[in-house]
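Novice: any chance you can model this:
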Amino acid sequence: MKDNQAAKVLLTTCSECKPEEKILFVTDPTSYEVAKIMWEATEAYPNRTLVMMNERTMHGEDPTDSVAAAMRAADVIFGCTKFSLFHSQARKDAVANGARFVNMADYSVEMMYAGGLYADFAEARETCARIAAVEDGAKTLEITCENGSHFTCSIEGRKPFPQYGRSIEKGVSSSPPDVECATCAVEGTGYGVVYIDGSIPHPRLGLIHDEIKLTIEGSKIVKIEGGEQAEIFADVMKSFNDENVYNVGEIGIGLNPMCQLNGRMLEDEGCGGTVHFGCGDNVGFGGNVSCPVHIDLIFKNPTLKVDDTLVLECGKVMV
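Specialist: Here you go, the predicted model:
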């Protein structure tokens, strides 16, 4: 267990932990076995600390006050939790204080032995940077798929958000194995029909086995059609009791070739050959829609154009 290769990657490539640094593992009962693998891999780090709290109820919910205080005092934080701390105020305060944050939300033990954590992060970074350069300053984005999906929107004035899966500088947060280049649709400009056929990383959904048809008008999901999973998704969205959750903001391109769709957020978002829409809150991506919910919808093998540049063709990177 001490020689777990994924743990080594997280401690070196993804965070460049130094022996003298204060390393904090935040966990809960669901994710404790993953945190334990990380703990056993850090025997040579004398200033390590592991804290356990009760599980949160949703992504972005703040940890307990005691955990938040520990995060503010740490140099490197690994969030080994069921629900992501990425959008929490505690994470924002910690990185503002100079901490590096590595999001390990909803990891399974299996992810520590195969999959996206075994990728070449340096090569994926180069691909991500090339796509970010194409998106920077662009005005329009178009997505088509062989299954009939067709979506267009404006991205004018929205900066790209390359996410390299590495937190190696002060104040930086990352979510390995997720490597993606995201942008944000300008509010009110997104129109089309999209078939979700990959994954919706939510406890009631996960891998999609029955396509969910979404009709989007003015950057809002206005109709959800399909079978049983479409009905579940519609119920999930309604349960948030917030119209802003239907906003299509983030548009993320997965760029980790080692990731496989498995129903878990960070593996699925970064899965090469996919695109995901982030619905609900888009403030973190340069948008103006505030919402306590951000839910990702992943679809496979898209063709994506930015202005006149072909970025993806049936899921294959073309730039």
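Novice: going by C-alpha atoms from here, please, whenever you check contacts or count neighbours.
Specialist: Fine.
Novice: residues in contact with Ala94?
Specialist: Each residue near Ala94 by Cα atoms under 8 Å, 6 or more residues apart in numbering is listed here: 68, 71-74, 171.
Novice: wait, a helix at it?
Specialist: Yes: the assignment for Ala94 by DSSP: H, G, I helix; E, B strand; the rest coil puts it in a helix.
Novice: quick one: end-to-end distance for stretch 174-185.
Specialist: Counting by Cα to Cα, to the nearest Å, you get 22 Å between the two ends of stretch 174-185.
Novice: actually, stretch 273-286.
Specialist: End-to-end for stretch 273-286, by Cα to Cα: 24 Å.
Novice: distance between that stretch and the chain's centre?
Specialist: 9 Å (Cα atoms, centre = their mean, to the nearest Å).
Novice: buried set for stretch 300-319?
Specialist: When burial is assessed from 16 or more other Cα atoms under 10 Å, stretch 300-319 yields the following buried residues: 300-307, 311-317.
Novice: just the ones of those in strands?
Specialist: 300, 303-306, 311-313, 316-317 (DSSP state E).
Novice: which of those residues sit farthest apart?
Specialist: Lys300 and Val306 (17.9 Å; Cα to Cα).
Novice: find the nearest non-adjacent residue to Gly226, please.
Specialist: Leaving out its chain neighbours, the residue that sits closest to Gly226 by Cα to Cα, 6 or more residues apart in numbering is Ile212, at 5.1 Å.
Novice: from Val283, how far off is that neighbour?
Specialist: 26 Å.
Novice: tell me which of those two has more neighbours.
Specialist: Ile212 (24 against 14; other Cα atoms under 10 Å).
Novice: wait, what's in contact with the more buried one?
Specialist: 195-197, 224-227, 229-230.
Novice: one more sequence to fold, the one below, so I can look at both together:
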Amino acid sequence: MSNHTGSLMTGPLDHLRRPFTRNVTKGQRVLVISDFEHDPRVWQAIMTILADLGAEASLSLFDRRPADYYDPPSGVCEAMMASDLNVLVSSTGMLHCDANLKAMGAGIPAFCLDGGMTLEMLQSGGITESMKDIAIRKHFVSKNVFGENPQTCRVTSRFGTDFTYSVADRITKPPMPSDDFDEYRIVDFAKDENRPGNKLLYYLFPTGEFNVAPVEYSASGKLVIDLTIHHIGRLYSPIEFTVEDGRIVRIDGGAEARILRDHLDRWGDENAYLCPAEASIGINSKAVIRGNQREDKNIWGTMHFGLGTNVDVGGSIMSSIHMDGVILEPTLYVDGEKRIEDGRFLVPVEPS
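Specialist: Model prediction:
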């Protein structure tokens, strides 16, 4: 059971409440999906909010899944297809598991609070950021960090990263939000963020990343993850990937590297070693280091790199898992021009 069992539910719930108030109506069927290792205060707070709103809410609890992106039990998968809204509050990431992708494809949206977030993470830090500001920054990252028709990215870091990959035809162009932009509305990513070819329908919080799916099999070099990674959490020693033709051929480092090698060997598949499945930029100015990738990957000026599945961010790869690893202070070159230096943007990512 979670080590949060028996702890008090204290502090404000306003940031947690707002998206539910905006999107949930009386009598709506809402399925809350969690597991026995998650902080129970989170799903308790959510169930209380749903009761206040008059929703027809149900809670499903089960054993923690072995890896991120693994489906919940089959009975829960069936219930997800009969719901009006699925709320993901699991210890492992489930936003892009097969069951939720099918539900979103059928027009059933998701609220994503998965990945083992505690109640405190839903009261302070990244969740307090303005979603309109994030939408504005997405527009300017596309316009100024990547520019028109970018081809190649190179990333370096003080821990030894020297990594290149192609982004040809992979940079989306999110529009500037309008004056009446609704910060809490469920996002249809194909329509609202110009991500064609997907059926992503969800509200993610906390959030604050500009997603990029590099061209598959185009990457090479050394990629050193130094802050946080799925499954492990905060890193005490960096993990170094050697990548050839977009595939991890070697994983070096200390104890965490050993944990990751064993995890991929046991729960991954051939596509779990494809890298980078994702190469995204953090743009949340209020996100703080938690030792949990759900918040850490949104920290201003960070970059995170994914392994495995990337159909959710504009790629073509399906895998049994997806894992994000965060570099705290990356340097990014786009077609030879330095755009981020040690986690600091060198070009405008806001109107002023």
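Novice: and the TM-score between them?
Specialist: Once superposed, the chains reach a TM-score of 0.86 (TM-score structural alignment, normalised by the length of the first structure), with 314 aligned residues with a Cα RMSD of 2.7 Å.
Novice: re the thing from before, of the contacts of Ala94 of the first structure, which is the most crowded?
Specialist: Counting by other Cα under 10 Å, top hit in these: Met71 with 30 neighbours.
Novice: could you pull up the residues touching the aligned partner of it in the second structure?
Specialist: Superposed on the second structure with TM-score structural alignment, Met71 of the first structure falls opposite Met80. Neighbour list for Met80 of the second structure: 31, 86, 99-100, 103 [criterion: Cα under 8 Å, 6+ apart].
Novice: at 6 Å instead, please
Specialist: For Met80 of the second structure, the contact set (Cα atoms under 6 Å, 6 or more residues apart in numbering) is empty.
Novice: all strands of the stretch 1-150 of the first structure, in order?
Specialist: Ranges of strands in the stretch 1-150 of the first structure, per DSSP state E, counting those that start in this stretch, are 23-27, 48-52, 76-80, 100-103, 140-144, 150-154.
Novice: dump these to JSON lines, plus distance to Ala124 of the first structure.
Specialist: Below are those laid out as JSON lines (distance: least, Cα to Cα, whole Å):
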{"stretch": "strand 23-27", "distance to Ala124 of the first structure": "26"}
{"stretch": "strand 48-52", "distance to Ala124 of the first structure": "29"}
{"stretch": "strand 76-80", "distance to Ala124 of the first structure": "22"}
{"stretch": "strand 100-103", "distance to Ala124 of the first structure": "17"}
{"stretch": "strand 140-144", "distance to Ala124 of the first structure": "22"}
{"stretch": "strand 150-154", "distance to Ala124 of the first structure": "26"}
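Novice: in CSV, list those along with distance to Thr42 of the first structure and mean neighbour count.
Specialist: Conversion of the strands of the stretch 1-150 of the first structure to CSV gives the following (distance: least, Cα to Cα, whole Å; neighbours: other Cα atoms under 10 Å):
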stretch, distance to Thr42 of the first structure, mean neighbour count
strand 23-27, 9, 26
strand 48-52, 7, 16
strand 76-80, 12, 28
strand 100-103, 15, 28
strand 140-144, 44, 20
strand 150-154, 46, 21
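Novice: show me where the stretch 51-200 of the first structure has helices.
Specialist: 65-73, 89-96, 121-135 (DSSP state H, counting those that start in this stretch).
Novice: and if you look at the stretch 251-352 of the second structure?
Specialist: Using DSSP H, counting those that start in this stretch, helices in the stretch 251-352 of the second structure cover 255-267, 293-296.
Novice: of all these, which lies closest to Arg137 of the second structure?
Specialist: helix 293-296 (17.2 Å).
Novice: mean shift of that closest one relative to the first structure?
Specialist: Compared with the first structure after the fit, helix 293-296 of the second structure shows a mean deviation of 2.0 Å (mean Cα distance after the TM-score superposition for the first structure).
Novice: that helix maps to which residues in the first structure?
Specialist: Going by TM-score structural alignment, helix 293-296 of the second structure sits over residues 265-268 in the first structure.
Novice: out of the contacts of Ala94 of the first structure, which is nearest to Gly98 of the first structure?
Specialist: The nearest one, if we look at those relative to Gly98 of the first structure and count by Cα to Cα, is Gly171, at 4.6 Å.
Novice: does the closest one touch Gly98 like I think?
Specialist: Yes: using Cα atoms under 6 Å, Gly171 of the first structure is in contact with Gly98, at 4.6 Å.
Novice: which part of the first structure matches whichever strand or helix holds Arg250 of the second structure?
Specialist: Using DSSP states H and E, the element containing Arg250 of the second structure is strand 247-253. Mapping strand 247-253 of the second structure onto the first structure (TM-score structural alignment) gives residues 220-226.
Novice: give me the buried positions along that stretch.
Specialist: 220-221, 224-225.
Novice: repeat for stretch 107-115 of the first structure
Specialist: Buried-residue list, stretch 107-115 of the first structure, by 16+ other Cα under 10 Å: 107, 111-112, 115.
Novice: before we move on, what about stretch 193-210 of the first structure?
Specialist: Those would be 193-202, 205-208, for stretch 193-210 of the first structure by 16+ other Cα under 10 Å.
Novice: what's it in contact with?
Specialist: 149-150, 211-215, 263-265, 296-300.
Novice: so how far is Leu201 of the second structure from the residue mapped onto Ile196 of the first structure from the second structure?
Specialist: By TM-score structural alignment, Ile196 of the first structure lines up with Ile225 in the second structure. Distance, Ile225 of the second structure to Leu201 of the second structure, using Cα to Cα: 30 Å.
Novice: swap in Asn149 of the second structure?
Specialist: Taking Cα to Cα, one finds Asn149 of the second structure at 27 Å from Leu201 of the second structure.
Novice: quick one, which of the two is more surrounded?
Specialist: Leu201 (23 against 12).
Novice: what residue of the first structure matches up with the more buried one?
Specialist: So, by TM-score structural alignment, Leu201 of the second structure is matched to Val172.
Novice: from what I see, its match and Val102 are in contact.
Specialist: No: Val172 of the first structure lies out of contact with Val102 (Cα under 6 Å); the separation is 8.7 Å.
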